[in-house]
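Visitor: let's see this in three dimensions:
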Amino acid sequence: MDYVTFIKEIKEKVEELVQENLEDCTVFVHDIIKNNNVRMRAISIERKNDMATPNIYLNDYYSQFKKGRNIDDISKEIFEVYLDSSKGLINEVNINDLRNFSKVKKRIFYKLVNYNMNREMLKTTPHVRVLDLAIVFYILVSYREGAQAVTMIRDSNIKEWGIDLSRLCVTAYENTWTKYHPVIRRMEDIISEMILDSIVGDERDEDNDDGDLIKEETCYGGYTYAQVEDMVKEEMEKVKLDRNMEMYVMTNEDKSNGAACILYPGVLKKFADKVGQDIYIIPSSIHEVILIPAMGWDTKEIDEMIREVNRTQLDPVEILSDHVYVYKRETEELGY
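Guide: Coordinates of the predicted model:
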C-alpha cells in the first residue's frame, strides 16, 4: 500500500471512530509547513467552535504500517492521541480575539529560527534578523503542561492591529522574558540525571527522603538512591576532569524554543562574568544551546561538528544553525 492510499484508509477509519464517539466533529488531512520549511502531512479532528486542535503527523505511522502494524490499531491510537491532547488544552483565545491587539498582546512571544531555511515563510512574516537567525513572533492560543497551541503572527496581523514592528518587538520581548525564564545547567548534571533514570526507573519513592533501598535487580544492589546518585556524580566528575572542559546547557523553564534565551538582556554577560571568559555558543537546537567557556578552538572545526550533528542526529524541524557563535565578554557582543 502506498502512502496516498494509507492516508485515505486512515482518514476513513478515524472518521468511523469519531462518528461513533463524538458529535459535531470533522476529520481532515492537510499539509503543515513547519520550521525550516519542512512539509509534513497531518490528520486533525476539529470540533465546532474550536480555535485549536492537535495536528497528528502521519509519516511515522506509515513507517509502522510498513513494518506490520495494522490500520485499525493505528487509527485507534490516533483517536486516543486526539482525546488525550485536547483534554486539557483549553482554548484561551477565540478567533475574534485575534483581530484585536489589546486582547492578545499579553500572549505574544518570540522565538529564534534559521533565516535562510525559512526565507519563504519570512516573506510574509514580521521578523528581526540577528546574524544568520531571525526573531519571529507568535500568539500562545492555549496551553497545558507538555502541550501548547500557537499561531504565527503574519504581516496581515500587524496591519490589521495598526501597529508596527517596533511595537510588536517591545510587546513580545517583555512577555517572553517574563514568562520563559532562562535556565543554565551543567552538562554533567543533565547526563547524571539521565543515567540515574535509566538505573532506578520508577523505584525511587519521591515522597520518601530516607533513601529506601533500590531493588537489587534494578541497579547495583544494597544501595540507597542517594548513594547511587553520589556514585554517578563521581564518575561524571572524572569524565569532566579527563576532558578538562566545562559544558553548560541553556534553555528556558519550559524547554521549548529555549534558544531564544541567548538574546535575553544580561544573561550571556552574567554567565561570561561568572566563568571569567568569552563564551562559545553551540546551537544544539531551537530549544536549547550549549555554552562552553572559550578555549581558543578553531571555530571552523566546531562548525563542521555542528553540521554533522544537524544532518545525521537532529530532526530537521529543530535545526537552528550550522554555526557556532562567540560572545565577547569585554565588548558584550554576540557574533561568529
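
Visitor: drop to CA atoms for contacts and neighbour counts, all remaining ones
Guide: Fine.

Visitor: can you tell me the SS state at the residue at minimal distance from the centre of the chain?
Guide: The residue lying closest to the centre of the chain (CA atoms, centre = their mean) is residue 256, at 3.7 Å. Three-state call for residue 256 (DSSP: H, G, I helix; E, B strand; the rest coil): coil.

Visitor: distance check, it against residue 182.
Guide: 11 Å (CA to CA, to the nearest Å).

Visitor: next: residue 77.
Guide: In terms of CA to CA, residue 77 sits 35 Å off from residue 182.

Visitor: and what of residue 290?
Guide: Taking CA to CA, one finds residue 290 at 13 Å from residue 182.

Visitor: pull up the overlap in contacts between these two.
Guide: residue 250 (CA atoms under 8 Å, 6 or more residues apart in numbering).

Visitor: just to revisit the earlier point, neighbour count for residue 77 and residue 182, which is higher?
Guide: Taking neighbours as other CA atoms under 10 Å, residue 77 and residue 182 compare with residue 182 leading, 20 against 14.

Visitor: wait, doesn't that one sit right on residue 260?
Guide: No - counting by CA atoms under 8 Å, residue 182 stays clear of residue 260, with 9.2 Å between them.

Visitor: who touches both of these two?
Guide: residue 251.

Visitor: helices or strands up against the helix or strand hosting residue 194?
Guide: Per DSSP states H and E, residue 194 falls inside helix 187-200. In terms of contacts (3 or more CA pairs under 8 Å, 6 or more residues apart in numbering; DSSP states H and E), helix 187-200 is packed against helix 225-243.

Visitor: here is the second sequence; please produce its structure so I can put it next to the first one:
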Amino acid sequence: MEYTEFKQKLVSNLQDLIGTRYLVSVQKTDFTENLEDFVVIFDSSELVMRCSKMAPIYEIHTNHKVPPAVLASALKASFGIGEDSGSINKSRVFYRLENLEHVQKEYKDIPYQRFLDLAIVFYINLACTEDSIQSRRITNSMLRESKLSISDLMSLANKNTPQMFPYTLRPMEDAALDILDNNPSLLNDPKVRVSLMLMFGKEVGLIPEEEYTSRYVLSCEGNLYGSTAILYPELLG
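Guide: Purely as a prediction, here's the structure:
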C-alpha cells in the first residue's frame, strides 16, 4: 500500500476506534533536521495531545504486512485510550512545571499546586522514549476515584520523577557550545558574543578566576521537562 493511502486509512481506522472525543490527524513537524510525519491525537476533553512518528508505523506495515486497522488498535492501546479514567498507576505519576496563568485559564478539572509563579501539574507516564514522552494529565475526577489527595500526588511524583527523568548538571560553557552547535545563528546576538568572550577570556587566563562567576545548567536527561529538576527533593541543596 502506498504511503499516502496508508496514512489516510490509519487515520480513518483510528478515528473510528477512539470516537469523536479525540481528533486524529497527521502533521509534519521539524523537531529534527528533516520534516517528519507524526500521527497526532488530540483529546478535546482533557486538552492533551499525543503523537507518534509515522515512519516506524509504516515500516511495520510494509515489512510485516500488518493492516492499518491492526496498527490503529495498537496505537490506541499504546496511548492508553479507553482505559478506566479513574485508574492512577502510582508508580507512573510524575510532575511538570508549567505556566500558572496558562494552567488556570486553559486546563479544566485538574489538580495542581502553585510553586512561585508556576504550577506543578501531575501526569501519568504512558510511554517514554529517548526523546519523547506520551503522558496523560491527571484530573480531579481521577483523583477522587482513586481516593488520593494532592499531597499524595506530590509524594508519589517526588519519588518517581527523578527516576523517570534523571537530572543533569553541566557547566554553562558546555551547554552554550552545544546550543551554538545546533543553532549557529545565535552568534548574531550581541549578548551571546559577550558571554562567549567572557567564557573564553577566563579559559585563556585573561580574566582572573576570582572575577569570574561560575554558572551551571540544571536539566534532565534528554532535555525533557528540564526545569522540573528544581523540584527534586534536596537536589538544589
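
Visitor: TM-score them against each other, please.
Guide: The TM-score (TM-score structural alignment, normalised by the length of structure 2) is 0.60; 186 aligned residues with a CA RMSD of 4.3 Å.

Visitor: one step back: contacts for the helix holding residue 194 of structure 1, please.
Guide: Taking CA under 8 Å, 6+ apart as the rule, helix 187-200 of structure 1 contacts 214, 218-219, 225, 228-229, 232-233, 236-237, 240, 246-249.

Visitor: what's the answer for stretch 2-21 of structure 2, then?
Guide: 22-26, 39, 43-45, 58, 68-69, 71-73, 75-76, 81-82.

Visitor: report the buried members of those.
Guide: Buried subset of those (neighbour count, 16 or more other CA atoms under 10 Å): 22-26, 39, 43, 58, 68-69, 71-73, 75-76, 81.

Visitor: let me know the closest of the residues you listed to residue 125 of structure 2.
Guide: residue 81 (13.1 Å; CA to CA).

Visitor: can you show me the strands along structure 1?
Guide: Shown for structure 1, the strands assigned by DSSP state E span residues 25-34, 38-47, 56-57, 108-114, 127-130, 133-144, 147-152, 182-186, 248-252, 279-282, 289-293, 325-328, 333-335.

Visitor: looking at structure 2, name the residue matched to residue 133 of structure 1.
Guide: Per TM-score structural alignment, the equivalent position to residue 133 of structure 1 in structure 2 is residue 118.

Visitor: give me the number of neighbouring residues for the counterpart of residue 261 of structure 1 in structure 2.
Guide: Residue correspondence to structure 2 (TM-score structural alignment): residue 261 of structure 1 is matched to residue 229. Neighbour count for residue 229 of structure 2, taken as other CA under 10 Å: 23.

Visitor: surely residue 229 of structure 2 is in contact with residue 220?
Guide: Yes - counting by CA under 8 Å, residue 220 is a contact partner of residue 229 of structure 2 at 6.7 Å.

Visitor: between the two, which contacts overlap?
Guide: With CA under 8 Å, 6+ apart, residue 229 of structure 2 and residue 220 have common neighbours residue 167.

Visitor: what's the burial count for the alignment partner in structure 1 of residue 54 of structure 2?
Guide: Correspondence of residue 54 of structure 2 to structure 1, assessed by TM-score structural alignment: residue 83. If you count neighbours by other CA under 10 Å, residue 83 of structure 1 ends up with 13.

Visitor: please apply the same query to the one 10 residues further on.
Guide: For residue 93 of structure 1, the count of nearby residues is 18 (other CA under 10 Å).

Visitor: contacting residues for it?
Guide: 51, 104, 141-142.

Visitor: run the last query once more with 7 Å
Guide: For residue 93 of structure 1, the contact set (CA atoms under 7 Å, 6 or more residues apart in numbering) comprises residue 141.

Visitor: residue 281 of structure 1 contacts residue 326, correct?
Guide: Yes - using CA atoms under 7 Å, residue 281 of structure 1 makes contact with residue 326 at a distance of 6.0 Å.

Visitor: out of the two, which sits in the busier spot?
Guide: The residue with more neighbours, out of residue 281 of structure 1 and residue 326, is residue 281; 25 against 20, by other CA under 10 Å.

Visitor: would you quantify the distance from that one to residue 177 of structure 1?
Guide: Counting by CA to CA, the separation of residue 281 of structure 1 from residue 177 of structure 1 is 20 Å.

Visitor: and for residue 18 of structure 1?
Guide: In terms of CA to CA, residue 18 of structure 1 sits 41 Å off from residue 177 of structure 1.

Visitor: just residue 113 of structure 1 next, same as before
Guide: 17 Å.

Visitor: looking at the two, which one has more neighbours?
Guide: Higher neighbour count among residue 113 of structure 1 and residue 177: residue 113, with 27 against 18, using other CA under 10 Å.

Visitor: thought that one was touching residue 132?
Guide: No - at 8.9 Å, residue 113 of structure 1 does not count as touching residue 132 under the criterion of CA under 7 Å.

Visitor: counterpart of residue 158 of structure 1 over in structure 2?
Guide: By TM-score structural alignment, residue 158 of structure 1 lines up with residue 143.

Visitor: count of residues packed around that match?
Guide: Other residues close to residue 143 of structure 2 by other CA under 10 Å number 20.

Visitor: need the contact list for it.
Guide: Counting by CA under 7 Å, 6+ apart, residue 143 of structure 2 has contacts residue 149.

Visitor: distance check, it against residue 126 of structure 2.
Guide: 17 Å.

Visitor: cheers, nothing more for now.
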